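A.B. asks: structure for the following, please:
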Amino acid sequence: MINFQWPWLLAVMPLPLLLRWWLPPKPQAEQAALIVPFLDDLPSRVPRYVVNVQTWPWRLAVMAWICLVVAATRPQWLGEPLELAVSGRDLMLAVDVSGSMEEKDFVINDKRYDRLTATKYVVSDFVQRRVGDRIGLVLFGTRAYLHVPLTFDRKTVETLLNEAFIGITEDDPQTSIGDAIGLAVKRLENEKSESRVLILLTDGANTAGELTPLKAAEIAARHHLKIYTVGIGADEMLVRSLFGTRRVNPSADLDEKTLQAIANTTGGRYFRARNTEELEQIYSLLDQLEPVEKDKQFFRPRTDLFYWPLAAAACLVAGLVWLRLRTA
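C.D. replies: The predicted structure is shown next:
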């Protein structure tokens, strides 16, 4: 349907007519007159083409004025109502991009990939499912920084997550878990959301930063920030060398005790992801622990139409100018 955003502007439609009535008439200049002695012999009717020449400028002017007034009311086309799910939740993702995330111990479609690539693969789908949440992204290595501020634009979050790479924060392969939590708290403390959640994914221990993870968790708890921690990395991996094949634990540096304590302090949970399937199950479980939809809102998309009557008015004015020049 068509809607006029400012319909009260239609009240100015008769303004030119009122001005014609109220303003005094323009004095006519004295002109020479031609006395025709045989006036009665002239035809009493004016030819049709003469009448058209005299009336068409007025018609064009009236139509141009009507189009301008209609354009000023800002006509819009209202589309069908669309349903929006709004959760009222601020969801922050903190992803480890330190050097240890280069370890290729995850398999996707029968191919081996590094931990960061596997994280992108799973978290991207998770982000797209979070309809109604405001989502932000923190990347941390030696330093922690806000990569994406809180936004409803899930596509942007997914794109910038996929553009992240190992060492994007610093070349030094250390991990600042405490600073990542502290940054999330700082970004969320002034938000008036009903629920604040941080999902922190790492494959190591806190080796850098000014804030210890447990102290950061206490601050997060005081600000009602719930933290779900995810420890990523396989427990066992076959490594070939000159002396043959041996089994190693690529997750030996993972500090599960601290990650568990962070989750317990803030009322969250700790998860262990040893492969891609477990990582997908964790994020599916997070969908259940933090349901997406709370209530529904509707909005109708609007498409502006004012440029059509505005363009018509411009064409009519151009035609009026052309007539003036032609009859001049």
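A.B. asks: can we go C-alpha only for contacts and neighbour counts from here?
C.D. replies: Will do.
A.B. asks: so how far is residue 213 from residue 260?
C.D. replies: Per CA to CA, to the nearest Å, residue 260 is found 11 Å from residue 213.
A.B. asks: ok, the two, which is more surrounded?
C.D. replies: The neighbour comparison of residue 260 against residue 213 (other CA atoms under 10 Å) goes to residue 213, with 23 against 18.
A.B. asks: which helices and strands sit right next to the lengthiest helix in the chain?
C.D. replies: For the chain, the helix that runs over the most residues, judged by DSSP state H, is helix 48-72. Other elements packing on helix 48-72 under the criterion 3 or more CA pairs under 8 Å, 6 or more residues apart in numbering; DSSP states H and E are helix 307-327.
A.B. asks: need the contact partners of the helix it packs on.
C.D. replies: For helix 307-327, the surrounding residues in contact (CA atoms under 8 Å, 6 or more residues apart in numbering) are 57, 60-61, 63-65, 67-68, 70-71.
A.B. asks: at 10 Å instead, please
C.D. replies: The contact list for helix 307-327 (CA atoms under 10 Å, 6 or more residues apart in numbering) reads 53-54, 56-72, 74-75, 328.
A.B. asks: gap between it and the chain center?
C.D. replies: Using CA atoms, centre = their mean, to the nearest Å, the mean C-alpha position of helix 307-327 is found 40 Å from that of the whole chain.
A.B. asks: can you give me the helices for the stretch 151-300 of the chain?
C.D. replies: Listed in chain order, the helices of the stretch 151-300 of the chain (DSSP state H, counting those that start in this stretch) span 154-162, 177-188, 213-222, 256-266, 276-289.
A.B. asks: also this sequence, please, to line up against the first:
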Amino acid sequence: MTDLSSPLWLLLLLAVVAVVVLYVWVQRRRRSRALRFANLDVLDSVTSSGPNRWRHAPLALLLVGLILLTIALAGPQADRKVPRNRATVMLVIDVSRSMNATDVAPSRIEAAQSAGKKFASELTNGINLGLISFAGYAVTLVSPTPDHRATYDAIDKLRLDDRTATGEGIFAAIQQIQTLNSALGGDKSAPPARIVLLSDGKETVPDDPNDPRGGFTAARKAKELHIPVSTISFGTATGTVQLEGQSIPVPVDDDSLHQIANLSGGDFYTASSLGELTKVYDTLQKQIGYETRRGDNSRPWLIAGTLLVLLGAAGAIVINQRLP
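C.D. replies: Predicted structure coming up:
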């Protein structure tokens, strides 16, 4: 939707209307005088069969150009996406042993590393990015920093471990965001923050996600602090891992991750391949890395108006052998 910052400039359109009225009046007056004083027999013998039907086109182009230039003066506004220069993102990745499943080639964890590195390398400059891994407990690998290379390099250091403590991962991310906010002058002046959580399985520590350290409790805390958690459920329902010579089913758990996203005010995504995961990260990168701002949109009107005015002037010279 486009609105105008200085609509009073549209009053100049009255001048365009006045030019149209004046042009019509001059044309009629010229024709009237020609008929009044000319010898019609002589006039018929020296004039062509009829007037050039394109003779009014240059003025029409000129008038439309003036209308567009007037709209440009009125300051049309429009929404546009611009890169954020302030935001905090904590990337939280599940490193439980179920991430070693190969239902996603070459494995869930290797695909997650590949997509995560691409996300870190393409995230808009100026955004503070951090990395946390979690299995039975959470480990902060990179505190939020505008140096995205630190997260890119740390992703290669992810190591698998036992159990899944999703809540601990979220709480650790919240703590990192709050620490940065304090350094920046407090929550009121802090940039917007987002947690991006990638996991494949149901939380195992604690047993109840509503436990004080559970995933649902952590999600509610994030909601209270206005930190949405965007969750990515990564894997398939047929995933398995080999433990002590046995094939153990590790189906992806969409329900709990969907609930975490809902409780925190974030978005929920699913991915069952590296390509799908990359698309999810691309979507998040656009959401996080850019913001919509209302701003000046007069340039297209100026360009179109100027071109039409120039075409009108050129047409007047070519068709009418004079400027309108």
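A.B. asks: can you calculate the TM-score here?
C.D. replies: The TM-score (TM-score structural alignment, normalised by the length of the second structure) is 0.55; 194 aligned residues with a CA RMSD of 2.6 Å.
A.B. asks: what's whichever helix or strand comes after the longest helix of the first structure aligned against in the second structure?
C.D. replies: Heading C-terminal from helix 48-72 of the first structure, the first helix or strand you meet, by DSSP states H and E, is strand 75-78. Alignment note (TM-score structural alignment): strand 75-78 of the first structure is unmatched in the second structure.
A.B. asks: what's the match for residue 299 of the first structure in the second structure?
C.D. replies: Taking TM-score structural alignment for the superposition, residue 299 of the first structure sits opposite a gap in the second structure.
A.B. asks: what is the burial count for residue 299 of the first structure?
C.D. replies: With other CA under 10 Å as criterion, residue 299 of the first structure counts 12.
A.B. asks: now residue 22 of the second structure
C.D. replies: As a burial measure, residue 22 of the second structure scores 12 neighbours (other CA under 10 Å).
A.B. asks: what of residue 117 of the first structure?
C.D. replies: The number of residues near residue 117 of the first structure, taken as other CA under 10 Å, comes to 20.
A.B. asks: for the stretch 1-150 of the second structure, what spans make up the strands?
C.D. replies: 3-4, 76-83, 88-94, 128-134, 138-145 (DSSP state E, counting those that start in this stretch).
A.B. asks: any chance of the helices of the stretch 151-300 of the first structure in a markdown table, with distance to residue 111 of the first structure too?
C.D. replies: As requested, the helices of the stretch 151-300 of the first structure are exported to a markdown table (distance: least, CA to CA, whole Å):
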| stretch | distance to residue 111 of the first structure |
| --- | --- |
| helix 154-162 | 18 |
| helix 177-188 | 29 |
| helix 213-222 | 34 |
| helix 256-266 | 27 |
| helix 276-289 | 11 |
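A.B. asks: closest one to residue 295 of the first structure among those?
C.D. replies: Smallest distance to residue 295 of the first structure across the helices of the stretch 151-300 of the first structure (CA to CA): 16.2 Å, for helix 276-289.
A.B. asks: and the closest one, what other elements does it pack with?
C.D. replies: Under the contact definition 3 or more CA pairs under 10 Å, 6 or more residues apart in numbering; DSSP states H and E, helix 276-289 of the first structure sits against strand 106-108, helix 115-129, strand 226-232, strand 270-273.
A.B. asks: for the spatially most central residue of the first structure, give me its contacts.
C.D. replies: Nearest to the geometric centre of the first structure sits residue 153, at 3.8 Å (CA atoms, centre = their mean). Contact analysis of residue 153 of the first structure by CA under 10 Å, 6+ apart lists 127-128, 131-136.
A.B. asks: look up how far residue 144 of the first structure lies from the closest residue to residue 274 of the first structure other than its chain neighbours.
C.D. replies: Distances taken as CA to CA, 6 or more residues apart in numbering place residue 234 nearest to residue 274 of the first structure, at 4.3 Å, with adjacent residues excluded. If you measure residue 234 of the first structure against residue 144 of the first structure using CA to CA, the figure is 25 Å.
A.B. asks: higher neighbour count, those two?
C.D. replies: Between residue 234 of the first structure and residue 144, counted using other CA under 10 Å, residue 144 has the larger neighbour count: 27 against 22.
A.B. asks: closest to residue 181 of the first structure among the contacts of residue 153 of the first structure?
C.D. replies: Scanning those for proximity to residue 181 of the first structure, where the rule is CA to CA, the winner is residue 136, at 12.8 Å.
A.B. asks: and the lengthiest helix in the second structure, what does it pack against?
C.D. replies: The helix that spans the most residues within the second structure, counting by DSSP H, is helix 13-37. Identification of packing neighbours for helix 13-37 of the second structure by 3+ CA pairs under 10 Å, 6+ apart yields helix 40-46, helix 57-73.
A.B. asks: now do that helix: everything it contacts.
C.D. replies: Applying CA under 10 Å, 6+ apart, the external contacts of helix 13-37 of the second structure come out as 12, 40, 43, 56, 59-60, 62-64, 66-71, 324.
A.B. asks: in the first structure, what stretch matches it?
C.D. replies: So helix 13-37 of the second structure is aligned with nothing, judged by TM-score structural alignment.
A.B. asks: also stretch 130-142 of the second structure?
C.D. replies: Going by TM-score structural alignment, stretch 130-142 of the second structure sits over residues 136-148 in the first structure.
A.B. asks: give me the number of residues near residue 223 of the first structure?
C.D. replies: Neighbours of residue 223 of the first structure using other CA under 10 Å come to 16.
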